[in-house]
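1. attaching a predicted model along with its sequence, questions to come.
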Amino acid sequence: MSDDELVGTIVLYVDGQEIDCASVSTNLQGLRKAVKTMNSKGHANKSASTTSDGSIQIDAFIPKKGAVDWGRISGATVIIESQDDGSYREVYSGVGVVTVGKKYSVDGEATQSLDCFYKDYVVE
């Protein structure tokens, strides 16, 4: 597999504004769940479809000027795409910020830790 077959650096956009970030992590949870039943085996042997929900964790750098007011983000669109040619693109819509934290360290830049949820997800 050559290097041009892999997604490299990504660019993060929130409502059309490019955001400088250190990392982005996404999770989709709750597609199925185990259903506990009383049986001779002593373990769950059934499953059911459930309502899914997704989350995004972003570590964004804190700019000196023009910082995003993350606490007001509700119903946003977050786009993650490959930097080189835009051939890889994920779109998360209905994004809301749940928590905002800040991290300062001696050896690094100041970042904001954002925990968000999303309502819909599409790979283009």
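-> Perfect, I can see it now.

2. contacts and neighbour counts: CA atoms only from here.
-> OK.

3. chain neighbours aside, what residue packs nearest to the most centrally placed residue in the chain?
-> The centroid of the chain falls nearest to Ile56 when counting by CA atoms, centre = their mean (2.4 Å). In space, and not counting its chain neighbours, Ile56 is closest to Thr26: 4.4 Å by CA to CA, 6 or more residues apart in numbering.

4. repeat that for Phe117.
-> Spatial nearest neighbour of Phe117, excluding adjacent residues (CA to CA, 6+ apart): Ser55 at 4.3 Å.

5. and the strand or helix carrying that neighbour, how far from the chain's centre?
-> Here Ser55 sits within strand 53-61, counting by DSSP states H and E. Remark: strand 53-61 is offset 4 Å from the chain centroid, using CA atoms, centre = their mean, to the nearest Å.

6. presented hereafter is structure B, for comparison with structure A:
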Amino acid sequence: MALEEYVGSIVLEVDGQEIEVTDLKVDTNTGRKLVKTMNKTGRAKGFSRGIAEIQLSLTVVIPASGDLDWAAIEGSKITEYPLSNSGKRTSYLDCFTLTVGKTYSVDNEARRDITMQALREVVE
């Protein structure tokens, strides 16, 4: 049995600038919806197609030297790719910020929690 390699840590870039990220979560809502109809079986029989939505949730550390203006980001390109050279790059295009928060705790570094929306996803 051959040893498998899996994707581990990633590198995140915002408009070509590398960002120190601790967490990245990507949620894709397909836009599909259940269509309920009145029939003798008493169950739904299909779905309708809708518009897909891509939401990014980032947690980044706050550098002492200065931080990006996360709240002002509009029309940005966010790219994530594996730390090793194997694997594909995924870019999220036309990103804009929805929310920005700060987290401080005794045991960890100060962090920002950012929620963004992307209009397109491209695997390169």
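-> Thanks, I have it. These numbers were taken from a predicted model, which means no experiment stands behind them.

7. longest strand in the second structure, please.
-> For the second structure, the strand with the greatest residue count under DSSP state E is strand 90-103.

8. could you point out which element follows that one?
-> Next element after strand 90-103 of the second structure (DSSP H and E): strand 111-118.

9. what sits up against that next one?
-> 53-62, 70, 92-104 (CA atoms under 8 Å, 6 or more residues apart in numbering).

10. at 7 Å instead, please
-> 54-62, 92-104 (CA atoms under 7 Å, 6 or more residues apart in numbering).

11. check which residues of the next helix or strand after it are buried.
-> Next in sequence after strand 111-118 of the second structure, counting helices and strands by DSSP H and E, comes strand 120-123. By 16 or more other CA atoms under 10 Å, the buried positions in strand 120-123 of the second structure come out as Glu121.

12. show me what strand 120-123 of the second structure is packed against.
-> Helices and strands touching strand 120-123 of the second structure, by 3 or more CA pairs under 7 Å, 6 or more residues apart in numbering; DSSP states H and E, are strand 90-103.

13. what residue of the first structure is the furthest out?
-> Ser40 (41.2 Å).

14. which one in the second structure is aligned with that one?
-> Using TM-score structural alignment, the equivalent of Ser40 of the first structure in the second structure is Lys40.

15. cool, and Gln29 of the first structure?
-> Structural alignment (TM-score structural alignment) places Gln29 of the first structure against Asn29 in the second structure.

16. quick one, what contacts its match?
-> With CA under 7 Å, 6+ apart, Asn29 of the second structure has these contacts: 52-54.

17. between those residues, identify the one with the most neighbours.
-> Ranked by the number of neighbours (other CA atoms under 10 Å), the contacts of Asn29 of the second structure place Ile54 first, at 17 neighbours.
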